[in-house]
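Student: Provide a 3D model corresponding to the input given below.
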Amino acid sequence: MARIKAPRLLAIFSTGIAAFAMTLTGMGPATALATPTEASSSGVVNYVNLGDSYSAGFGSGSLAAGPLPGCLQGSGPTHVSKIAAMENVDLAINAACAGLTTTEIAGVTSVLAPQLAAADLTTLTLGANDLDIRGLVLACSTMGSDATCEQALAIGASLIPAIGASARQTLQLLDSATAGKVLVLGYPRLFTTSNGDQPLITAARARDLNDLGDLLNEAIRTAAEETSAKFVPVLGPFNNHGLGAGDPWIYFNLANLADPFNLHPTTTGYLEGYYPAVRNHIHLNQLVR
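Tutor: Here you go, the predicted structure:
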């Protein structure tokens, strides 16, 4: 999620997209990615990863530069690295970047047309930055007020239909760009509320935020169902592993509330939460075209 609000982000990202597009255009035969025909004949599954910070591995490892200027990823193990390590899987590109909205992910999708045309499998998360989860959590924490939280929750709920529509447009663009399998991964509930209030948030407000997260997941699921993409929920694997649980799989640094990894899965969350969920939907022998 880690939505970066600085006005320069969009300009940096747009410049990065243009520069990256020029790089792709200049690829020679030795560096060009396999065409769908080549992928099929080689038996290799071409894999592309897109999306926001949950796909970029924020919360695992340390900050690392992605393939675009201004693109940040986590350097540690995630479901993406686990999929890429599977036999006969080639990670053609990991273009997930922290902070991307559904519209910005559509921009990446347009630029990566050659890679997506050759892709047998694409994974992504999208939608949380359109909602600004970090801002909602701050508004509903003990540092906020009831009035601020109620207003933020109302605004968040009002945004859900537009987020779903934008996600659908992005997934339709992705659908037209690839004939391969597209897996849209959902988001976990950030909080486990059964243990009562937490230092920075009450159990009641944590439930309110979880409910809004459920609405976001449902909107993304509906958007995916209107394309050939498959929605993959992760609520089950993350059950009882949110903030406030005895064994949380969500990262939060109480000593640094501005830590960009806050509110993202830990390495365990990616490997034990996301990876098993998505692995159940990957059948390599059916992916190669």
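Student: When you work out contacts or count neighbours from here on, use the C-alpha atoms and nothing else.
Tutor: Will do.
Student: What lies in contact with stretch 280-287?
Tutor: Residues external to stretch 280-287 that are found in contact with it (C-alpha atoms under 8 Å, 6 or more residues apart in numbering): Val45, Asp120, Leu121, Gly180, Lys181.
Student: try it again with 10 Å
Tutor: Stretch 280-287 has contacts (C-alpha atoms under 10 Å, 6 or more residues apart in numbering) with 40, 43-46, 83, 86-89, 119-121, 180-181, 183, 230-232.
Student: Which helix or strand lies directly C-terminal to the top helix by length along the chain?
Tutor: Among the elements of the chain assigned as helix by DSSP state H, the one spanning the most residues is helix 146-177. Beyond helix 146-177 on the C-terminal side, the first helix or strand identified by DSSP states H and E is strand 181-185.
Student: To check against the first, give me the structure of this:
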Amino acid sequence: MGARRAVVAALAVIGLFLGGTAAWADEAPLRYVNLGDSYSSGAGIQPAVATAPPQCSQSQLNWAHDIARVKRYQLVDVSCSGADTSDFRASQSPGVAPQLNALTADTKLVTLTIGGNDNSVFTSSIQKCATAAATTAGQGNPCQRAYGDSFVDTINSSNYPNIVKALKDVRAKAPNARVAISGYLTILPATQGCYPIMPIAAGDVPYLNGIQAALNNAVKRAAQQTGATYLDVTAISQGHDACQSPFKRWVEPIVPINAAPVHPNFVGEGVMAKNALDVLGLGIGIGL
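Tutor: Here you go, the predicted model:
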């Protein structure tokens, strides 16, 4: 059984076990809103949602769609690739409404990933470290030597309060909803990496892991501060990073070039869905 098929089968079994109970109890489907960035939208994963703005790269196989299929929820998905916290309150681009507009008092569940694009921390750290690695043919830690604590400092001083504000705004617009924010799946192995598939110098792999850990910790702290549920995916995604084989990884590498490098594939999105169901107590524990 393929990895994605195993995830889908697990989610289907959850639905069967819940049939006739929570999944079917409400007279009207529960209103569920998915917000956030490309990790939420499932950027690059086909098939795309035909009714979503093309620039949002929203997939029918993102974690929200997986959850909605299992639970028979009424999904309103406004996640959009490239979104940062400011796009909750203002239009991200022509034809893309502020994400908070999707929330109402009758919204019962909100899921999201957000924060990685604030101050371009996510893309900037990857791009700058890749550029630095090219100068040393993947050896040493040129990125750490060039940028030091700057990324982590930015996350703590700016990204973190931005996420707190975003979650408070979500709560204000959807006061009756459970709000769950996920961390970001592990991108690199603990050491060494896989240059040039992921063009990061060997000594900079722990450095980038530290930046990602700081970002996930900022998301976790913001959830705690605002009463949201933090969906921790760090431990479960160990060993499924972008350096693994195509049948094992949950995050895609930069080489070979694909639609959304350094982003979850459809298996990773399915794992995020299952983790959310488990943490929120909406499913049953099934090993993948």
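Student: Give me the TM-score for these two chains.
Tutor: Taking TM-score structural alignment, normalised by the length of the second structure as the basis, the two superposed chains have a TM-score of 0.74; 239 aligned residues with a C-alpha RMSD of 2.5 Å.
Student: tell me which strands and helices the longest helix of the first structure is in contact with?
Tutor: Secondary structure elements in contact with helix 146-177 of the first structure, counted by 3 or more C-alpha pairs under 10 Å, 6 or more residues apart in numbering; DSSP states H and E, are helix 102-111, helix 113-118, helix 128-131, helix 133-140, strand 181-185, helix 203-225.
Student: Would you mind checking the contacts of stretch 280-287 of the first structure for buried ones?
Tutor: Buried residues within the contacts of stretch 280-287 of the first structure, counting neighbours by 16 or more other C-alpha atoms under 10 Å: 40, 44-46, 83, 89, 119-121, 180-181, 183, 230-232.
Student: Narrow the residues you listed to those in strands?
Tutor: Using DSSP state E, the members of these that fall within strands are Val45, Asn46, Val89, Leu121, Lys181, Leu183, Lys230, Phe231, Val232.
Student: For Ala65 of the first structure, find the nearest of the helices and strands packed on helix 146-177 of the first structure.
Tutor: Distances from Ala65 of the first structure to each of these were compared using C-alpha to C-alpha; the minimum, 16.0 Å, belongs to helix 102-111.
Student: sorry, back to before: of the ones in strands among the buried ones among the contacts of stretch 280-287 of the first structure, just say which sits nearest to Phe20 of the first structure.
Tutor: Looking at these and their distance to Phe20 of the first structure, the nearest is Asn46, at 19.5 Å (C-alpha to C-alpha).
Student: Helix or strand: which one has the residue most central in space within the second structure?
Tutor: By C-alpha atoms, centre = their mean, the mean C-alpha position of the second structure lies nearest to Tyr39, the distance being 3.3 Å. Remark: Tyr39 of the second structure resides in helix 38-41, with elements defined by DSSP H and E.
Student: Now do the longest helix of the first structure against helix 133-140: the angle between them, please.
Tutor: Using axes from the mean of the first three to the mean of the last three C-alpha atoms, to 10 degrees, one finds that helix 146-177 of the first structure and helix 133-140 are set 170 degrees apart in direction.
Student: So for helix 146-177 of the first structure, what gets flagged as buried?
Tutor: 149-150, 152-153, 156-157, 160, 163-175, 177.
Student: Please list the outside residues in contact with stretch 174-181 of the second structure.
Tutor: 31-36, 40, 100, 102-114, 167-171, 219-220, 222-223, 226-232, 276, 279-280.
Student: Show me which of these are buried.
Tutor: 31-36, 40, 100, 102-104, 107-114, 167-171, 219-220, 222-223, 226, 228-232, 276, 279.
Student: Just tell me what Asp153 of the second structure corresponds to in the first structure.
Tutor: Mapped onto the first structure by TM-score structural alignment, Asp153 of the second structure lines up with Ser158.
Student: any idea how far its match lies from Ala92 of the first structure?
Tutor: Note on Ser158 of the first structure: its distance to Ala92 of the first structure, by C-alpha to C-alpha, to the nearest Å, is 37 Å.
Student: one step back: of all the ones in strands among the buried ones among the contacts of stretch 280-287 of the first structure, which two lie farthest apart?
Tutor: The most widely separated members of those are Val89 and Phe231, with 21.1 Å between them, by C-alpha to C-alpha.
Student: how many other residues sit next to Thr23 of the first structure?
Tutor: As a burial measure, the neighbour count of Thr23 of the first structure was computed by other C-alpha atoms under 10 Å and equals 10.
Student: Can you name the helix or strand that it falls in?
Tutor: helix 8-25.
Student: Could I get the buried residue list for that helix?
Tutor: Neighbour counts using 16+ other C-alpha under 10 Å place Leu9, Phe13, Ser14, Gly16, Ile17, Phe20, Ala21, Leu24 of helix 8-25 of the first structure among the buried residues.
Student: Out of the residues you listed, flag the one nearest to Gly196 of the first structure.
Tutor: The shortest separation between Gly196 of the first structure and any of these is 37.8 Å, and it belongs to Leu9 (by C-alpha to C-alpha).
Student: who touches the closest residue in space to that closest one that isn't next to it in sequence in this structure?
Tutor: By the measure of C-alpha to C-alpha, 6 or more residues apart in numbering, the closest residue to Leu9 of the first structure outside its immediate chain neighbours is Gly70, 7.4 Å from it. Residues near Gly70 of the first structure by C-alpha under 10 Å, 6+ apart: Arg8, Leu9, Leu10, Ala11, Ile12, Phe13, Ser14, Thr15, Gly16, Cys97, Ala98.
Student: for Lys230 of the first structure, same thing?
Tutor: Contact criterion C-alpha under 10 Å, 6+ apart gives Thr123, Lys181, Val182, Leu183, Val184, Leu185, Arg221, Ala223, Ala224, His281 as the residues in contact with Lys230 of the first structure.
Student: Need those in a markdown table (columns: distance to Gly59 of the first structure).
Tutor: Converted to a markdown table, the contacts of Lys230 of the first structure look like this (distance: C-alpha to C-alpha, whole Å):
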| residue | distance to Gly59 of the first structure |
| --- | --- |
| Thr123 | 18 |
| Lys181 | 26 |
| Val182 | 24 |
| Leu183 | 21 |
| Val184 | 20 |
| Leu185 | 17 |
| Arg221 | 24 |
| Ala223 | 27 |
| Ala224 | 26 |
| His281 | 24 |
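Student: Quick check: the farthest pair among the residues you listed?
Tutor: Across those, the longest distance by C-alpha to C-alpha is 18.3 Å; it joins Ala223 and His281.
Student: does the aligned partner of Ala64 of the second structure in the first structure count as helix, strand or coil?
Tutor: Under the alignment (TM-score structural alignment), Ala64 of the second structure pairs with Val80 of the first structure. The assignment at Val80 of the first structure comes out as helix when based on DSSP: H, G, I helix; E, B strand; the rest coil.
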